[in-house]
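>>> sequence first, predicted model second:
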Amino acid sequence: MQYINPIEILDLLEFSDASTINSEVVKKAKRKLHAEIDLSDSGFFEYYGLLLTKSDCDRVIDELANRDFTEFYLYLLSNKMLNTFLVNGDSKVFKNFKQDSIFNLSEFKAFISHYFAEKFDKALLSAFENGNEIELKAILNTSSLIAQKDINLAYKSISSILQSRILEIDEITKDLKNGNSGYVEDNIHETVSLVKTYFSAHLLHYLPEYFQSQILKVANSINFLSNAIWDTFDTTQVSTDLTEYLLTLDISGLDRPTFERNFEIISKRNLEKIEQLKNAPYLKKWSDILTLLGKYDNKIEDKSLSSASVYEKISKLFSVGELNSLSAFADDTRTQIAYSIRGISISMWNKHNDIKNAIASIKIALQIDVSSVDKRKFNEDLLNLQNLEKKHKGILVCYFCDVNNPDDNSAILKTIYKETYRSYIPRKVEFSYNTVTIPRCKSCKEVHSKGSNQFSIYFFAFLVLGVIVGAITEESHFILGGIIGGVIGWVIGTMVQSNSVEKHGIKDGSNSSLKNHPILSERMKQGWTFSKPSA
């Protein structure tokens, strides 16, 4: 509906009192106006660039029958800037807008509201699109002239353009999710500028409560775009910038904590990525180590390397202290390396039954700084392995050196006996016997064999020497000489054999040592012996 001031078109400018503008004055001025229109070449009355017909003029002239309206039109005639704004939307009125007392009249507000709201809407849109904060604020300061019934009209254009821009951003998000977006890694950062241009936080800040739900839609739209970019591209900076920007909007209620949590997650990951790029050379080094650990695990699996040699390699492969000293950018790397070593430990046990190196390896993994959840898992692994070691002591690890894995071809076969019945008249004995396999490593077998050979050499050498010495005596006591030589040979051979074993730091293979073996110790207590019972 177009605003027209009837007093102005009737040329009643000399009147200042509504009571003097009676029906006769109006009729006379109206006839004059009609005559002017009839005599014009166009058949219209020109009013601020508008071409008015007789019916246009008559419609507003009839309103002068209402004394209040006449008062209001007279006031507007005196407020030239406001009157002009209502006609053609000239925004100069906002530069020095005065809040007159008449604005407090509900009747005046009801009278002017619709006309004002129409022009207010256009002026507000212009200031918003031009990014003119000062003008936008000035225009909004005049919103008291808008009645509640005209609020939608006053904010129609701003609301419409915001909705249009939201839909455009949502379309970008949709295209990203569907994989048919025109944005690529090299230009996706342009979405940040687009969002800031479309939804200026400074301008939105001035908008009234009426726009709160729409601003929340803006925030959600930006958030969805940020998530789509996060899922689609390798960059984390764009998502960080978008989420950080949406938090500058006036958002309240339950949604803001969600956006804040998203920002914490995204910004943390972004900082980690920045740190990773900065520390790329370090990551390359640890990536190579991780690859090497994977190869070692494969060699454990296919048994192309022994578990002992692999443990030796990983124990010298890197410095745990150096790995732990790296900042948060290396958290993932630390976790991956720790789990890789854990995998090696598991393979050592599953494929090689090597409990000792499996435990030693998991202990390396436990030295690495990982999350409490991962640390707890590694400790559970260690406890399980230690329980297995305790349960199978002397079987899974060589009893004699307590270091190496037992070798199938190096085991000691030992027959043990247990008397089950004995009688003296007649002399008779019954017994049970059992051949027990005592696990032993190849290295200990070699030491034991060498010691046994040395014992035999010394024993027989002194035995022969004793026989010879005894034979050349006057009474040819070769038997006595042999006994004495054998005793001396046995003592010296035993000492040499014992010295050989002690030199290598292992237990000897004698019966006195074997009786303490976990496999035999309990049986020894039950009466089993190494000696075969005789009647």
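Ah, there it is. Residues are numbered from 1 along each chain as shown.
>>> when you work out contacts or count neighbours from here on, use the C-alpha atoms and nothing else.
Will do.
>>> OK, contacts around the residue lying closest to residue 489 once chain neighbours are set aside?
Nearest residue to residue 489 in three dimensions, chain neighbours excluded: residue 459, at 3.8 Å (Cα to Cα, 6 or more residues apart in numbering). If a contact means Cα atoms under 8 Å, 6 or more residues apart in numbering, then residue 459 has 485, 486, 487, 488, 489, 490, 492, 493 as its contacts.
>>> what does residue 512 give?
Contacts of residue 512 (Cα under 8 Å, 6+ apart): none.
>>> is it within a helix or a strand, and which one?
In this assignment (DSSP states H and E), residue 512 forms part of helix 511-514.
>>> what residues sit buried inside that helix?
Neighbour counts using 16 or more other Cα atoms under 10 Å place residue 514 of helix 511-514 among the buried residues.
>>> the structure to be compared is supplied as follows:
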Amino acid sequence: MVYINPIEILELNDIEVQDIDSSLVKKAKRRLFADIDLSDYGHYEYHGQSLTKSDCERAIEELEDKEKVEFYSHLASNLELNSFLANGNSGLLNNLKQESIYKLTTFVNFISPFFASKIDIVLLKSFQNNDFPLFSSALRAENLISKENLNRAYKSLSNEIQHRIGETDKLTKEIKEEISDYTDEDIEDVIEIIEKRFPTEYLNKLPVFFQSQINKIAASINRLQLSIWNEFNTTYAPVKLLEHLLKLNIESVSKPTFEKNYSIVKKEHEERIEQEKNAPLLKEWARILISIQEKVKEVENETLKAVEALRFVKSVFDLKTLNDLPQFANEIRTLIGYSIRSMSIASWNKQNDIKNSLALIDYALKINVNQSAKEKFIQDQTELQELQKKYEGALVCHFCGTNPPDKGCEINTTIYKETSRSWSPRSSVQYTYSEITIPRCKSCREVHLNGSDNYNIAFYGLLILGVIIGAVLEGVNFIIGGIIGAVAGRIVGKIIEGNPVKKAGIKDSSDSTLATHPLLIERIKSGWTFSKPTA
């Protein structure tokens, strides 16, 4: 909107308001137009503007309103305000004085459209050029802007802020999609960009008109720090961005979230600083961790006995020293605890050593691990203690109840359990199976094998004998003789097979005996069998 003071262009500045009438205006107008006609370019130069006769005509028509005559007359004598309205000369703002006429609503409404247009330009340029004194002065002149013209006064600055929010959100999107040009080495450059893009000193000066945008700025910076937190190996940039965000005058329901995020990120950042400071110490404990993990593999490969693994763990580090390390060692403590847990699991799964498996998990529980890990270790301990009670008998040969089991003498069997059965369109059965290894001592293995050999010898020997008898005896068929011999062989074989077992006090290796073994008894009760289910 172009401001032209008709009093000024008609050169009626020194005339009292009450003396300015239509005849005086017409006379001054003829003189003005004559000057325009005689000028080289046919224009009137006014505060850097080239006015045509039409421009001047429209301005002079304003003097038909007596109230406006008074306002224009005052402005003609208020050179700084008049100049600002005409060309935006900021001299007024640097030394703005409060005058009684500024309290007159009709006067403010009169100059507000022109004043707002010029303030709009000043706010934008002073914000872009980092001219804080001029920016502050422009905001202090808000009382010369009517409510109806606030949008006009703040439009350009609002658009600039919105553009900067958009640029920030664009960067956030690029980081999330891993298409940004930033790396771990230079991501911290974002801090300076955001601090310059959203200077808190300027933004906190803004009136309530900008409150919504300030809240949006905070939300935008928060989204950016989250993307950096997730995608880059740094806590410095997120914590600095959140510090900058919280310097803003935020009035949003999201403010507690921003404060909570800052608390979390700051804690993590401080822990990292502590870790970097104690890097040499952490390096030594990392070496210990790796050595324990290597021993886990040896236990799994059965090249290291569980008892030796336990001895190694107790010797490779001092438990009190580990637990006394500051908070920065929380992660390494937990990792060592989990490695010992893995060793405990391997000791049981691979070596059936329940005693040392329990001892290892007990040792892991002495380490100051986090709550989640501690709960897991306690659960493992409970399960191992139950297994120890349940399978104590498995540590002694089940068949003689005296000797410890010997490697290579086990009984391997398969058990089955029906899982589902259907009758239509045809009968079918689904089942699961499990390969079971029953420990056994060497002596019981020999007894079981010898009993089977005696049975075979008796059975086939008496079968042949029966055939011979059938051949010799008159009136007795060969086949009948063979059957008699076979029956006798089975009876005698059982007697021969059974006698050594009973004589030695050893249980046989039949399915019914295996079903009472501690490793199987509960599973047999729950429906497992030695026979494969059929449809």
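Received the coordinates, thanks. Just so we're clear, the structure is a prediction, and the values are computed from it rather than from any experiment.
>>> what stretch of the second structure does the helix holding residue 512 of the first structure fall on?
Across the second structure, nothing matches helix 511-514 of the first structure (TM-score structural alignment).
>>> how far is the next helix or strand after that helix from where the chain is centred?
Later in the chain than helix 511-514 of the first structure, the nearest helix or strand by DSSP H and E is helix 518-525. Offset of helix 518-525 of the first structure from its chain centre (Cα atoms, centre = their mean, to the nearest Å): 55 Å.
>>> likewise for stretch 461-480 of the second structure?
86 Å.
>>> which residue numbers in the first structure go with that stretch?
Going by TM-score structural alignment: stretch 461-480 of the second structure matches no residues.
>>> and the residue nearest to residue 489 of the first structure, which of the three is it?
Three-state call for residue 459 of the first structure (DSSP: H, G, I helix; E, B strand; the rest coil): helix.
>>> before we move on, back to that, which one of the contacts of residue 459 of the first structure is nearest to residue 99 of the first structure?
Ranked by distance to residue 99 of the first structure (Cα to Cα), the contacts of residue 459 of the first structure are led by residue 493 at 122.1 Å.
>>> how many residues are close by that closest one?
The tally of other residues near residue 493 of the first structure (other Cα atoms under 10 Å) stands at 25.
>>> excluding its backbone neighbours, what's nearest it?
Nearest to residue 493 of the first structure is residue 455, by Cα to Cα, 6+ apart, at 4.0 Å.
>>> check which helix or strand the one you found maps to.
Residue 455 of the first structure belongs to helix 442-471, assigned by DSSP H and E.
>>> the second structure: matching residues for that helix?
By TM-score structural alignment, helix 442-471 of the first structure lines up with nothing in the second structure.
>>> tell me how far residue 289 of the second structure lies from residue 316 of the second structure.
Note on residue 289 of the second structure: its distance to residue 316 of the second structure, by Cα to Cα, to the nearest Å, is 9 Å.
>>> quick one, which of these two is more surrounded?
A direct count of neighbours by other Cα under 10 Å for residue 289 of the second structure and residue 316 places residue 289 higher, at 21 against 12.
>>> in which helix or strand does the more buried one reside?
Counting by DSSP H and E, residue 289 of the second structure is part of helix 279-300.
>>> so where do the helices sit in the stretch 151-300 of the second structure?
For the stretch 151-300 of the second structure, helices defined by DSSP state H, counting those that start in this stretch occupy the ranges 189-197, 200-203, 211-231, 236-246, 255-277, 279-300.
>>> what about the first one, distance to the chain center?
Same thing as helix 189-197 of the second structure. For helix 189-197 of the second structure, the distance to the chain centre is 24 Å (Cα atoms, centre = their mean).
>>> can you tell me what sits against it?
Contacts of helix 189-197 of the second structure (Cα under 8 Å, 6+ apart): 164, 168, 221, 237, 240, 241, 244.
>>> what does the fifth one align to in the first structure?
Aligned by TM-score structural alignment, residue 240 of the second structure pairs with residue 241 of the first structure.
>>> its match and residue 230 of the first structure, how far apart?
11 Å.
>>> do the same with residue 59 of the first structure
In this view, residue 59 of the first structure and residue 230 of the first structure are 60 Å apart by Cα to Cα.
>>> how far does stretch 76-86 of the second structure sit from its chain's centre?
Taking mean C-alpha positions (Cα atoms, centre = their mean), stretch 76-86 of the second structure and its chain are 59 Å apart.
>>> that should have said stretch 219-228 of the first structure, apologies.
18 Å.
>>> name the SS class of residue 302 of the second structure, please.
Classified using three-state DSSP, residue 302 of the second structure is coil.
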